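Asker: Dropping a prediction and its sequence here:
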Amino acid sequence: MSLVKDSSYYIQLENTFGASNYEPLPVVLDKGERIYLYDVEGKRYFDFLSAYSAVNQGHCHPKLIQTLIEQSRKLTLTSRAFYNSQLGEYEEYITKLLGYQRILPMNTGVEAAETAVKLCRKWGYKVKGIPENQAKIVFASGNFWGRSIGAISASTDPLSKREFGPFVPGFEIIPFNDLEALKKSLQDKSVAGFMVEPIQGEAGVIVPSEGYLAECKRLCSKANVLLILDEVQTGLGRTGKLLAGDHESVKPDILVLGKALSGGILPVSAVLSSSEIMLTIRPGEHGSTYGGNPLACAVAKSALQVLVEEKMTENSNEMGEIFRKRMNLLKSKYEDIEDVRGKGLLNAIQFKEKNEKSVAKDVCKKLLNLGVLAKTTHDHTIRFAPPLVIRIEEMNEACDIIDQAVKFCLD
């Protein structure tokens, strides 16, 4: 007689044998399809996190799974010691799609961001002429691009940095959405680049003032400084444009992508730029065993193709408008809702702080019970980011559940 393995069994395994660097909601997921996730007991949930915007194309998209299976039967990894039959075609497709000359393929978002920082520094020394070891990269407060030593060196989150020092030198932090601070920073001739998220995801879906990115680009160009847009979370249709920078027609000097680049199938990331910038890095100066592997390249190309062919970006824009309209209607009923914000299908509800109690966490727990998966970002904000394939009837049903959860927690 076989023993039934329920959620508590799997949770206990993770708590016993895993590190304690995450605090997940108490649900054990076993299956995904489009916008839905299923736990080990078979309960269905709306996925309103999308693995932090990595599953834009929906869970287990049939075309991506087909590509994965076909390529995995043929060739998965060669290293970059040799050419492979998938990398070049992927590189051609993505550079032409996004309007860049070159791509440097990596695996995770933080690897791509680290690569962008290295590339920017190299350009600073070889092209701009900054004295050796004096190049600076400017970041905005509230930024998040991972948990590596480089990433936390640029962070303003005390929890990310506590007892992990010493940190990487040559990083400067200025306030987000503050053009005067950027102007002042760019007066330093040692500044090689400014890296910024078009919308700050982990900070709470913070949308800058209209025109901010365009002016950042103008100021950086004037100062001979590279603008790096970190679009790991905002890119590939998430905000209702193919790239979030497109809202202001901003093309950065260096573009960083990840997450949805593989449709949630594999870790795939990329740095895109011009030949002038990209070719400052020569053989032996940067690399990755898995970066550009044939399996990842085949899946990433397919992920981009379905994004375009199935008009997911356009759907993101339309469904985002519906979501914010519904949430603003909810906000009008409850004074404890401080803000509703976002673009496309990257949105957030922020609750007012109340006696150290996190209403946002209570709402997430109720949502879990009612069949919607969402997670707080900081204590008082819930991020809502479903897959871009969500349909209008599904959006309305999910919004009804969110209404119900908020009503339960605030009435």
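Answerer: Looks like it came in fine.
Asker: alpha carbons only for contacts and neighbour counts from here, please
Answerer: Will do.
Asker: What helices and strands are in contact with the helix or strand where E70 lies?
Answerer: Per DSSP states H and E: E70 is located in helix 62-72. Under the contact criterion of 3 or more CA pairs under 8 Å, 6 or more residues apart in numbering; DSSP states H and E, helix 62-72 touches helix 294-309.
Asker: Any buried residues in the helix it packs on, and which?
Answerer: 294-308 (16 or more other CA atoms under 10 Å).
Asker: Next, the angle helix 62-72 makes with that helix.
Answerer: Following axes from the mean of the first three to the mean of the last three CA atoms, to 10 degrees, one obtains 160 degrees for the angle between helix 294-309 and helix 62-72.
Asker: List the contacts of the residue nearest the centre of the chain.
Answerer: Residue closest to the average C-alpha location in the chain (CA atoms, centre = their mean): Q233, at 1.7 Å. Listed by CA atoms under 8 Å, 6 or more residues apart in numbering, the contact partners of Q233 are Y52, S53, A54, G201, L257, G258, K259, A260.
Asker: what do you get if the cut-off is 6 Å, keeping everything else the same?
Answerer: S53 (CA atoms under 6 Å, 6 or more residues apart in numbering).
Asker: hmm, who's touching the helix holding E70?
Answerer: Counting by CA under 6 Å, 6+ apart, residues outside helix 62-72 touching it are L295, V299.
Asker: and the comparison structure, right after this:
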Amino acid sequence: NHVHHSLSKHMLVDGFDFVIDLDKSSGNRFHDAKSGKNFLDFFSCFASMPLGWNHPDMLEKQSELGRIAINNIANSDLYTREMAWAVDVITNQTMPEHMNNFFMIAGGALAVENTMKVAMDWKMHDRQAKGLVDDKSVCNRQGFCWKTELRESSKISIGHFKEAFHGRSGYTMSTTNTDPNKTSNFIKFNWPRFNNPKINFPLDEEENSRLDRLESSVIHDIREYGENHPDTIAGIIIEPIQGEGGDNHFRPEFMRNLCDVTHEIGAKFIVDEVQTGTGGTGKMWAYEHAGIKPDMLAFGKRMQVCGLMASDSMREYEDNPFQTSSRINSTWGGNLIDMVRSAWQLEVMEKEKLVENAAKRGDELLKGLNELEQKYSFISNVRGKGLLCAFSLDNNSQRNQMREAIYKSGSLVLNSGFESIRLRPSLTLSSDEIGEALNMFDAAAQSLSSTLVE
């Protein structure tokens, strides 16, 4: 009680009611210091804990972590052996073969924002090369002119999708459109927003037919926008699975067609893998399920440090952010302790084959959820890739009741969209823990069922 009371003196404290005991939490269970209970963790700090709590291999690194944490290095300009080692491990284990450029920053929103900035920079150079930029100065300064820059840069945009969540920073807020509380009253750009042809599972013949029509319409809208506003979209960004927007999945063929039409209209294709990346779907990156090659990806959460990776298509023009100082930057350039923790955790992931574990355990979890869907009429749209699974209820009230019942049973899950629950366990999840969780979900569904009037 003291923790919440103390924090609430100066902060909005509207999070969970429990208090995490950092010492007693272990594996896929966290310990609540207030109640003394252990909870099966299907939340994992918004999908940011690949190894769960207090993994033994990480506990062995405590003294080294403490040594590195003493000084907060300005990594953008001051380099260390620890940083060089960490970047080497991260890029060797996670960077796609077709990418070669790497940038780190603190926070997923800023990781995404910098993909947008790199795309914008490329598009402005591209427009200049095509003679589409009016460089005539409207002020007396030599070289850079703010008024000219404002006029010309305002002509470009970032295409995005309905029910997207890309962050709450300056640029990303113009693409985020899930919860109005997160974007209302803040200045936004009127950038092109396209329908999201999400799958309503099960993916049967009727649903495939519906998606054929919907996807075709979306691709047509993008192509038409490109024709009516030529050379203005710098990039199109999408989450391979829209997390906060409802755990919305897309067919691989849509992702492939989207990548193609993005390039067709002269834009760069960006995937936001902040929540979906680093192994959760059973592959290192969720976009790999579609067999595509995006120009850039944003990473974060499970990676521990945030940032972006990009192909050399973003180096088309010599004066680009990967070759020109200060175009994209920050004081700490990520955070050294996060980089090192990331590298250590990636080594554990490789040693314990945790990406493969996510794929196998994900199949088990999805099978169990499908069985619950068959048992309860109010559970529907069961979906998942790897351990990123979700299911829907009939309405918002049922969803909230279900989540509360699961919590009372001893597990923490996440809301998603208006009527869905998403599951975000760590990559170390075991078959026994899946069985335990499914029993909790079953008990919660039985409890909810008893309150519903047929």
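Answerer: Received, thanks. Only a predicted model underlies this, so the values are computations on that prediction, with no experimental measurement involved.
Asker: TM-score, when you put one on top of the other?
Answerer: Once superposed, the chains reach a TM-score of 0.89 (TM-score structural alignment, normalised by the length of the first structure), with 393 aligned residues with a CA RMSD of 2.1 Å.
Asker: picking that back up, which parts of the helix holding E70 of the first structure are buried?
Answerer: For helix 62-72 of the first structure, by 16+ other CA under 10 Å, it's L64, I65, T67, L68, Q71.
Asker: Might you calculate how far it sits from the centre of the chain?
Answerer: Helix 62-72 of the first structure has its C-alpha centroid displaced from the chain centroid by 23 Å (CA atoms, centre = their mean, to the nearest Å).
Asker: Check which helix or strand the residue nearest to P321 of the second structure when sequence neighbours are not counted maps to.
Answerer: Using CA to CA, 6 or more residues apart in numbering and skipping residues adjacent in sequence, the residue nearest P321 of the second structure is R327, 5.0 Å away. Assessed by DSSP H and E, R327 of the second structure sits outside every helix and strand.
Asker: what do we get in the first structure for R327 of the second structure?
Answerer: When the first structure is aligned by TM-score structural alignment, R327 of the second structure is paired with E285.
Asker: Could you check how many residues crowd around that match?
Answerer: E285 of the first structure has 10 neighbouring residues, counting by other CA atoms under 10 Å.
Asker: The second structure: which residue goes with the residue nearest to the centre of the first structure?
Answerer: When the second structure is aligned by TM-score structural alignment, Q233 of the first structure is paired with Q275.
Asker: Distance-wise, check the residue nearest to P321 of the second structure relative to L65 of the second structure.
Answerer: 31 Å (CA to CA, to the nearest Å).
Asker: do M99 of the second structure as well
Answerer: According to CA to CA, M99 of the second structure and L65 of the second structure sit 30 Å apart.
Asker: and if you look at M95 of the second structure?
Answerer: Noted for M95 of the second structure: a distance of 24 Å to L65 of the second structure, by CA to CA.
Asker: For the first structure, just list every one of the helices.
Answerer: 7-17, 50-53, 62-72, 87-98, 109-123, 149-153, 158-161, 179-185, 212-222, 275-278, 294-309, 312-331, 359-370, 392-410 (DSSP state H).
Asker: In the second structure, what range does the longest one match?
Answerer: Right, helix 312-331 of the first structure. The aligned range for helix 312-331 of the first structure in the second structure is 354-373, by TM-score structural alignment.
Asker: Give me the residues contacting that stretch.
Answerer: G279, G282, I379, S380, G386, L387, L427.
Asker: Pull the contacting residues for the first one.
Answerer: In this structure, G279 of the second structure makes contact with V355, judged by CA under 6 Å, 6+ apart.
Asker: How about the fifth one?
Answerer: Applying CA under 6 Å, 6+ apart to G386 of the second structure gives the contacts T281, G282, A358, A359, G362.
Asker: so which of those hold up in the first structure?
Answerer: Of the contacts of G386 of the second structure, the ones still in contact in the first structure (both residues aligned by TM-score structural alignment, their matches' CA atoms under 6 Å) are T281, G282, A358, A359, G362.
Asker: picking that back up, now the buried residues of helix 62-72 of the first structure as TSV including distance to E276 of the first structure?
Answerer: Formatted as TSV, these follow (distance: CA to CA, whole Å):
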residue	distance to E276 of the first structure
L64	33
I65	36
T67	33
L68	34
Q71	33
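Asker: wait, which of those is closest to P26 of the first structure?
Answerer: Distance to P26 of the first structure, by CA to CA, is smallest for I65 among those, at 27.9 Å.
Asker: quick one: the closest one and G58 of the first structure, what's the gap?
Answerer: Relative to G58 of the first structure, and taking CA to CA, I65 of the first structure is found at 11 Å.
Asker: just M106 of the first structure next, same as before
Answerer: Here the criterion is CA to CA. By it, M106 of the first structure lies 22 Å from G58 of the first structure.
Asker: try E310 of the first structure
Answerer: For E310 of the first structure relative to G58 of the first structure (CA to CA), the value is 12 Å.
Asker: before we move on, what about G129 of the first structure?
Answerer: For G129 of the first structure, the distance to G58 of the first structure - CA to CA - is 45 Å.
Asker: burial of the counterpart of L159 of the first structure in the second structure, as a residue count?
Answerer: Using TM-score structural alignment as the criterion, the counterpart of L159 of the first structure in the second structure is P180. By other CA under 10 Å, the residues close to P180 of the second structure number 9.
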